[in-house]
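# give me a model of this one.
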Amino acid sequence: MSSEVSTPTAKSRQESCGEHVSKQKEVKDEYVPRLIWITYKSGTKVGYFDTHRKKHRRKRIASTSEASLKVIRDKARKLLAEFIIDPDGFEQTYYASLSVERFIYDDYLPAVQETHLSIRTIKSRIKPIVAAFGHKPLNRVTRDDIERFQAEQAKTKSVATVNRYVAQIKAIATFAVERGILKSSPAAGIRAKYEPVLPPKGLPDEAVNKLVARLMEDIDEEKARLLLFLFATGSRMGEARALKLQDCDLNRQIAYLPTSKSGRERLIPLHVQDL
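You can find the predicted model right below:
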């Protein structure tokens, strides 16, 4: 067994994500006070430090697939000592000692999943961040680290993509600061790179005419009507699907969208052919 806590693998992350819904057995450690072992139906055995507090009382240390029993017990003893010495500062000490990867998957993602509709987008942006910083303690990621990541990603990714990665790092760091886990954000002050505004690419007239003609042949099909509506109005797929008849003013030929992808209200002009 390794003498150190290993970086969680994709498999161990999947196991930890489902731990709370498949709990099977819970026992107290016979050697270390406040160390609790929970064995799940999958066979995963995970050590937790119990603070005996009502909110967030249990702090995950590691599973036996990530570290040896000795390492987990040593970590629990260290947490116990820190908790006794400074119970008020224990939370910050605990979270700051976590790896970036563990913090993202155990704390950040579960929290934003409740408030963000675009969780898949967030998860896709997190992958290169975890690959670059996942092994590092949360409180040891520096501005230089982030700027190096920014420069490295720029070699193979577009400016827009790199800017979104940096924005995601800022969001994670801000999340940690707001909860008192970090004193300040290492990403503060890092500017997004300039993105040149390029004209939108459109289909040639010939291709557009062929597309419309083909859709008109299948006008009795719902998908064909939907595509024609999208083409004529410039609305998004989600907007068109959510549009209700009561949101359409047929006299004024205006469709009212209470919420769009940006979260703001939007009006869509309608024409006779759209209706």
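# please count neighbours and contacts with C-alpha atoms only from this point.
Will do.
# just the helices in the stretch 51-200 of the chain please.
Listed in chain order, the helices of the stretch 51-200 of the chain (DSSP state H, counting those that start in this stretch) span 69-85, 90-96, 100-103, 109-112, 119-133, 143-153, 159-178.
# list the contacts of residue 89.
In this structure, residue 89 makes contact with residue 83, judged by CA atoms under 8 Å, 6 or more residues apart in numbering.
# quick one: it from residue 150, how far?
33 Å (CA to CA, to the nearest Å).
# again, but for residue 14
28 Å.
# okay, the two: which has more neighbours?
residue 150 (20 against 12; other CA atoms under 10 Å).
# does the more buried one touch residue 166 like I think?
Yes - assessed by CA atoms under 8 Å, residue 150 is found in contact with residue 166 at 7.1 Å.
# relative to residue 221, how far out is residue 122?
Relative to residue 221, and taking CA to CA, residue 122 is found at 35 Å.
# sorry, slip of the keys, the one I care about is residue 267.
From residue 267 to residue 221 the distance is 26 Å (CA to CA).
# same deal with residue 115?
Counting by CA to CA, the gap from residue 115 to residue 221 is 36 Å.
# got it, and residue 105?
43 Å.
# more crowded one of these two?
The neighbour comparison of residue 105 against residue 221 (other CA under 10 Å) goes to residue 105, with 18 against 11.
# measure the more buried one to residue 98 for me?
Per CA to CA, residue 105 is found 11 Å from residue 98.
# residue 233 now?
Relative to residue 98, and taking CA to CA, residue 233 is found at 49 Å.
# pick out whichever of these two has more residues nearby.
Higher neighbour count among residue 233 and residue 98: residue 98, with 19 against 16, using other CA under 10 Å.
# list the contacts for that one?
Contact analysis of residue 98 by CA under 8 Å, 6+ apart lists 137-138.
# dump the residue contacts of the closest residue to residue 255 other than its chain neighbours.
The shortest distance from residue 255 to any non-neighbouring residue, by CA to CA, 6 or more residues apart in numbering, is to residue 248 (4.3 Å). By CA under 8 Å, 6+ apart, residue 248 lies in contact with 254-256.
# please provide the structure for the following sequence as well, for comparison with the first:
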Amino acid sequence: MPTITRGLAANPPAIPAGKRKLRLFDDKLTGFVMEVWASGAVTFYVRYRDQRSRQREIRLGKLGDVTVDQARKRAQEIRAEASLGRIDPAAERDRLRSIPTFSEFVENRYLPDAKGRLRSYRDHESFYRLRLKAQWGNKRLDEVRPADVAEFQEKLRRQGLTDASVNRYTAFIRRVFNLALEWEAYEGKNPAQRAQMRREQHRERFLSEPELRAFFRALQLIPNRSAAHALALLAATGARRGEAQGARWEHIDTNRRLWTVPLSKSGRTRHIPLSDAALAILEAQWDAGGKDSEWVFPSKDPAKPIVDLKKPWTRVKALASLDDELRIHDLRHTFASTLVGKGRSLHEVGTLLGHSQVSMTMRYAHLAPQRLIEAANLAVPELA
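Model prediction:
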């Protein structure tokens, strides 16, 4: 074993025939290694034993980036610190290499887990695929910083997304990193933990009775009967779009007049009462070909549920001369506001909508001022 010197590094011995590289071990400092390649490149390494007496090796640097003296000095430091149990650079290297990229974690762990448990799975998959994969896909989880999250939020706003949409992206990012920390995919902090959430202005747009009549008339003109009946059922029940898209005939009990949603937004099973109008819509859908699928509202392929309701919705709005800003979700608001306006209690409306919290139904309270006035009058006795 030679002594690794500046002269040896500058003029290393020839590499044996048939070999790609030559390794030389220093005769003065145990574990100090010089590696010579056929290309002429020279790299330094150090070997040491960790606290479990396993032999480890770490790269010190390439000649040119470091000198022989610098490499030797660093090798001495590492061996001394490793002997005292203070550092283990190879373990740290392995730890950093084991941290998955954002894409690796989301695709291999987060989305497979969310698919069977979260109703918002499709939204999360879309958030990742449309924007976040390109944004952070190749970054290691520990490389995403709070500043990166703030920059991404601002980018979304510049692209015209509403505060509500930006908040949903932020909540998704926060959940991804919370789970990554919980599952020990990396060590550190959640970069979205303190990300700013904007105050959302809830839209309250309801169809008037004439608009609702025009809406139902327009549905008769839509060629896609599955989509037309799905939109009609949303208006007749106040159900969420995803609940209609995921409805199966086994969930419909016409005798008890109940539609069962196995997994609602609240995470619980809920039962939607079926009015005469809702039953008529379901009967029409059955006769229109719905009976040929397990799905109440199948797509062109009977084996799959309907996915796109936005295009039929846009067509209906045009035919009925409705406000172009109306959303499908506004049918749910319309259902609730109509009931409140006709004297039904907020408790009843909240139950029909499947609200898990009273505060979610309170947005409709102002639509029943007379009932609230009558209730307030009960608080004070009549004055003589």
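# re earlier: could you flag which of the contacts of residue 248 of the first structure are buried?
Neighbour counting by 16 or more other CA atoms under 10 Å classes 255-256 among those as buried.
# turn the contacts of residue 248 of the first structure into CSV, including distance to residue 243 of the first structure and secondary structure.
Listed next are the contacts of residue 248 of the first structure as CSV, based on distance: CA to CA, whole Å; DSSP: H, G, I helix; E, B strand; the rest coil:
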residue, distance to residue 243 of the first structure, secondary structure
254, 12, strand
255, 8, strand
256, 8, strand
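# wait, which of the contacts of residue 248 of the first structure is closest to residue 63 of the first structure?
For the contacts of residue 248 of the first structure, the minimum distance to residue 63 of the first structure (CA to CA) is 51.7 Å, reached by residue 256.
# what residues does that closest one make contact with?
Applying CA under 8 Å, 6+ apart, the residues contacting residue 256 of the first structure are 247-249, 265-268.
# buried members of these into PyMOL, please.
A single PyMOL command is used to select the members of those judged buried by 16+ other CA under 10 Å:
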select buried, resi 248+266
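# let's see which of the contacts of residue 256 of the first structure end up in strands.
Here DSSP state E is the test, and the contacts of residue 256 of the first structure give 248-249, 266-268 as lying in strands.
# max pairwise distance over those: which two?
249 and 266 (13.6 Å).
# can you get me a residue count around residue 102 of the first structure?
Number of residues near residue 102 of the first structure (other CA under 10 Å) recorded here: 24.
# that should have said residue 174 of the first structure, apologies.
Counted with other CA under 10 Å, the neighbours of residue 174 of the first structure add up to 20.
# kindly report the same for residue 101 of the second structure.
A count of neighbours around residue 101 of the second structure, defined by other CA under 10 Å, yields 20.
# residues contacting it?
Taking CA under 8 Å, 6+ apart, we find residue 101 of the second structure in contact with 137-141.
# hang on, the earlier thing: so which of the helices of the stretch 51-200 of the first structure comes closest to residue 23 of the first structure?
With CA to CA as the measure, helix 109-112 is the member of the helices of the stretch 51-200 of the first structure nearest residue 23 of the first structure (18.0 Å).
# just give me the mean distance for that closest one relative to the second structure.
Compared with the second structure after fitting, helix 109-112 of the first structure has a mean deviation of 3.9 Å; criterion: mean CA distance after the TM-score superposition for the first structure.
# quick one: buried residues of that helix?
If you call a residue buried by 16+ other CA under 10 Å, then helix 109-112 of the first structure has these buried ones: residue 109.
# now do stretch 331-344 of the second structure
Within stretch 331-344 of the second structure, the residues scored as buried using 16+ other CA under 10 Å are 331-341.
# next one: stretch 165-183 of the first structure
165-170, 172-176, 181-182.
# who touches residue 159 of the first structure in this structure?
Each residue near residue 159 of the first structure by CA under 8 Å, 6+ apart is listed here: 193-195.
# map it across to the second structure for me.
With TM-score structural alignment as the criterion, residue 159 of the first structure lines up with residue 163 in the second structure.
# what does residue 173 of the first structure give?
So, by TM-score structural alignment, residue 173 of the first structure is matched to residue 177.
# just confirm its match contacts residue 190, I think it does.
Yes - between residue 177 of the second structure and residue 190 there is a contact under CA under 8 Å: 5.6 Å.
# which residues does the nearest residue to residue 103 of the second structure once chain neighbours are set aside contact?
Nearest residue to residue 103 of the second structure in three dimensions, chain neighbours excluded: residue 137, at 4.5 Å (CA to CA, 6+ apart). Neighbouring residues of residue 137 of the second structure by CA under 8 Å, 6+ apart: 101-104.
# aligned partner of residue 137 of the second structure in the first structure?
Residue 137 of the second structure maps onto residue 134 in the first structure, by TM-score structural alignment.
# and if you look at residue 232 of the second structure?
Match for residue 232 of the second structure (TM-score structural alignment): residue 228.
# against residue 255 of the first structure, how distant is its match?
Counting by CA to CA, the separation of residue 228 of the first structure from residue 255 of the first structure is 16 Å.
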